[in-house]
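Q: Just need the structure, nothing else, for what follows:
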Amino acid sequence: MPAENWLIQLNRESAEFARLYQERQEGKTVDRTLRIAVCGLMNAGKSALLNALTGHLENEFFETKAVRSTKTVQTLTHGGITYVDTPGIDANNEDDQHAWRGLATADIILFAHNLGTGTLETVEINFLNELKHRRPDIEDSLLVVLTHAESASEQRQDRLDAISAILSALFKAPRTLIPASFTTYRKGVLEQKPALIEHSGINVLHHHLKTLVERAESELHAVRRARDKQRLSKLEAIVDKAIAKRERTLAAVEAKQSQAFLVLSQSVNQLVSTTRERISRCETLESD
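A: Down below sits the predicted model:
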C-alpha cells in the first residue's frame, strides 16, 4: 500500500493518530516566538483577560460580548509574545476542535474560570484531565486565572478553597490561583487609580506570567523538541498497534486458508483413493 493511502487509513481508524499527526505538522510551522494561549468555558472572560495583558482596554483587539464571540483561534503578537485566544470549550464540537488546535502549539496556557459562577464545573474538570493527557508538560506551563473576581466578594474564599481542592487532586504540584478582574483593572487604568489596579489582580498575574515567560524562553527549543518527541512516540505506538492488528488478521486468514487447503487436499486424496479402488475392482471383475 502506498504511504499516502496508509496515512489516510490510519487517520480514519484512529482519532488520536489524526490529532497527533496534525499537531506535529502544525508545530513545524510555528516560529520561535513564545506563545501564550488562554482557554476556558464560553464567557469565562478569556478575551477580556488577553485585552488586559496586551493593553487593549478601550479599543478591544480580542472581542468581548455577553454571547459567544470567539469562534476560531485569534492571535496577536505583542511585546515579542504571541497571544492566542481560543473558543469556549463545550460550546460545540467545532469550537472544541479549534480550541484544542490553538492549545497544541502554546508554550504557556492560561486556564480561565469565572469565579462568579462558583467552583469548577464537571466539564472544566474533564477538560483539564484531557489537557493533562494531551500535554504531559502542562504541570510547568499552566496558570489558573479566576476572572470576574469582583462578582464573588462574599463567597470568594470558600470558592477559592473548593477550586484549590479540586486542582490538588488533578495536578502533582499545587496550583497558584490568581483572582483577577478586568472591569476593576480597566477602571483603575482609565481613571488613573493605582489602588484599583492593584486590587484587580492583573499585576499579580503579570508577575507570575513573567516568571513563566523567562523560564519558557530559556528552554523554548528544548521543551518544544521534547513535546514533538512525545507526540512522535505516541504516533509510533499507534502505528505499531495497527501493524500488530493487521498481522493478527493476516495470520488468521492464512490459518483459515491453510485449514481449507488441508480439508481440500484430504478430500482430493480420498477421491483419488476411492476412484482407484473402484477401478481396481472393475478390472478384477473383467478378468474373472
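Q: From here on, just use CA atoms for contacts and neighbour counts.
A: OK.
Q: ok, the nearest residue in space to Lys71 that is not next to it in sequence - contacts?
A: Among residues not flanking Lys71 along the chain, Pro87 sits closest, at 5.2 Å (C-alpha to C-alpha, 6 or more residues apart in numbering). Contacts here follow C-alpha atoms under 8 Å, 6 or more residues apart in numbering; on that basis Pro87 touches Cys39, Met42, Thr70, Lys71, Thr72, Val73, Asp95, Asp96, His98, Ala99.
Q: Which ones among the residues you listed lie within helices?
A: Counted as lying in helices by DSSP state H, out of the contacts of Pro87, are Asp95, Asp96, His98, Ala99.
Q: mind listing what the nearest residue to the last one once chain neighbours are set aside touches?
A: In other words, Ala99. Nearest residue to Ala99 in three dimensions, chain neighbours excluded: Thr86, at 4.8 Å (C-alpha to C-alpha, 6+ apart). The contact partners of Thr86, taken as C-alpha under 8 Å, 6+ apart, are Ala37, Val38, Cys39, Thr70, Lys71, Thr72, Val73, Gln74, His98, Ala99, Gly102, Leu103.
Q: Proceed likewise with the subsequent sequence, for comparison:
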Amino acid sequence: MDQTTQLNALEAECELFASQCKDASPVKPRIAAWGLVKAGKSSLLNMLSGHASEEHFLTGDVRITRMNQTLELDDYVLVDTPGLGYDKDDTQQAEQGLDTADVVLFVHAPPGELDQEEVSLLDQLRNAYGQDVGERVVLVISQLDKLQDADLATVQGTIERQALIHLGTAPECFVISNTRFKSGVEKNKQGLCEKSGIPQLALHLKALSNNLTHSLVNARKQRQARRTQALCERIDAAIAQEIKLIAQITEPYVVKAEAFIEQLDGARRTFKTHTTDMQNARTKLDSLK
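A: Got it, this is the predicted structure:
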C-alpha cells in the first residue's frame, strides 16, 4: 500500500470512528461474534437467539455474512460479523463490529490450535479492551462433535494457554456444538441441548450483560479514549513519514540549489574584483590626461 492510499485509509477510519462516537449507543451491551471464515459464528448466534430452526443470521456452505448484522434480545444485542481473513472489505466490516462491541465471542473451529492470524486477533482485542479484556472476551470452541474427548481437551488446553499469553489473562472458555443443540431443539431432547454447551454459554452471557449494564457508559468512554489515542499516534506517525518523504524528494533539488547559489556568489565576488580592478585602471588612465 503506497503512502497516499495509507493516508486515505487512515482518514476514512478517523471519520468512521468520529461518526461512531456521535451515534447514540444502545443501552444494552453489544455482543459480537468474531473469528475466521466458517468458524460457526452465525450458527452460534442463531442458537443463542432462539433461531435454531428458522435462521435469523443466514448460514451456508460458502461465506454468507459480508456486512455486520444485529439482533436485539431481552438482555443484549447480538452482532454477527463477516469472517476475518477472507478479504479486505470483510475484515474492515468485522473490525467495525469490534469497535462498537462491549463483549466479543471469539469463535474458533477445530481441528488444531489458534493459527497466527487468530493470535494476531487476540493481540488486537487486548489493545481494544485494555485491562478489561478478561471479562470482555469469551472464547468459544465450536464444532465439538468433530473431535474425540482427548483431542478436544488438548486443543482447549492449548488455546487457553495461547489466550493467556496474548491477552494477559485467562477468559472464560466454552466448548459448544451448534448441530447438537439444533438437533436437541428439533427433537425436543433437553439432554441433547445441555450437552451442546449452548445453554451454559447463554447463562454466562446473561450474567455478564447484567453485570456490565451499570458500567457500560464509562467502559465505552474508556474504550473510545484508547482508540482515540491509538489513532492520534498513527496520525502523528503518518505526518512524520510524510515530512520524511517530502525531504527525500526535495533533497536533490536543495543540494543543486545550494550549489547554484554558491556559484552565483562566486561569480558575484569575481565580478566585483574585476570591476574594482577596471575602475582602478580607469583612474590611472584618467590621471595621465
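Q: who wins for neighbours among the contacts of Thr86 of structure 1?
A: Ranked by the number of neighbours (other C-alpha atoms under 10 Å), these place Val38 first, at 28 neighbours.
Q: Tell me which residue of structure 2 lines up with that one.
A: Correspondence of Val38 of structure 1 to structure 2, assessed by TM-score structural alignment: Ala33.
Q: That match - nearest residue in space that isn't next to it in sequence?
A: Leu105 (4.6 Å).
Q: Would you mind measuring from the one you found to Asp149 of structure 2?
A: 23 Å (C-alpha to C-alpha, to the nearest Å).
Q: So those two - more neighbours on which side?
A: Neighbour count, other C-alpha under 10 Å: between Leu105 of structure 2 and Asp149, Leu105 has more, with 24 against 11.
Q: Quick one: residues contacting that one.
A: So Leu105 of structure 2 contacts Ile31, Ala32, Ala33, Trp34, Val137, Val138, Leu139, Val140 (C-alpha under 8 Å, 6+ apart).
Q: follow-up on the earlier one: now distance to Glu16 of structure 1 too, for the contacts of Thr86 of structure 1, in JSON lines please.
A: Putting the contacts of Thr86 of structure 1 into JSON lines (distance: C-alpha to C-alpha, whole Å) gives the following:
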{"residue": "Ala37", "distance to Glu16 of structure 1": "22"}
{"residue": "Val38", "distance to Glu16 of structure 1": "23"}
{"residue": "Cys39", "distance to Glu16 of structure 1": "21"}
{"residue": "Thr70", "distance to Glu16 of structure 1": "25"}
{"residue": "Lys71", "distance to Glu16 of structure 1": "23"}
{"residue": "Thr72", "distance to Glu16 of structure 1": "22"}
{"residue": "Val73", "distance to Glu16 of structure 1": "21"}
{"residue": "Gln74", "distance to Glu16 of structure 1": "25"}
{"residue": "His98", "distance to Glu16 of structure 1": "16"}
{"residue": "Ala99", "distance to Glu16 of structure 1": "16"}
{"residue": "Gly102", "distance to Glu16 of structure 1": "17"}
{"residue": "Leu103", "distance to Glu16 of structure 1": "16"}
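Q: mapped onto structure 2, which of these hold?
A: Mapped onto structure 2 and checked by both residues aligned by TM-score structural alignment, their matches' C-alpha atoms under 8 Å, the contacts of Thr86 of structure 1 keep the contacts Ala37, Val38, Cys39, Thr70, Lys71, Thr72, Val73, Gln74, His98, Ala99, Gly102.
Q: any idea what the fifth one aligns with in structure 2?
A: Lys71 of structure 1 maps onto Arg66 of structure 2 when the alignment is built from TM-score structural alignment.
Q: Tell me which stretches of structure 1 form helices.
A: Using DSSP H, helices in structure 1 cover 3-13, 15-27, 46-53, 93-104, 122-134, 156-170, 182-190, 194-200, 202-218, 220-287.
Q: so, if you compare the contacts of Leu105 of structure 2, which one comes nearest to Ile261 of structure 2?
A: Trp34 (61.5 Å; C-alpha to C-alpha).
Q: The closest residue to that closest one other than its chain neighbours: neighbouring residues, count only.
A: Setting aside the residues directly before and after it, Trp34 of structure 2 is nearest to Phe106 in space (C-alpha to C-alpha, 6+ apart), at 5.1 Å. Per other C-alpha under 10 Å, the neighbour tally for Phe106 of structure 2 reads 22.
Q: Phe106 of structure 2 corresponds to which position in structure 1?
A: Using TM-score structural alignment, Phe106 of structure 2 sits opposite Phe111 in structure 1.
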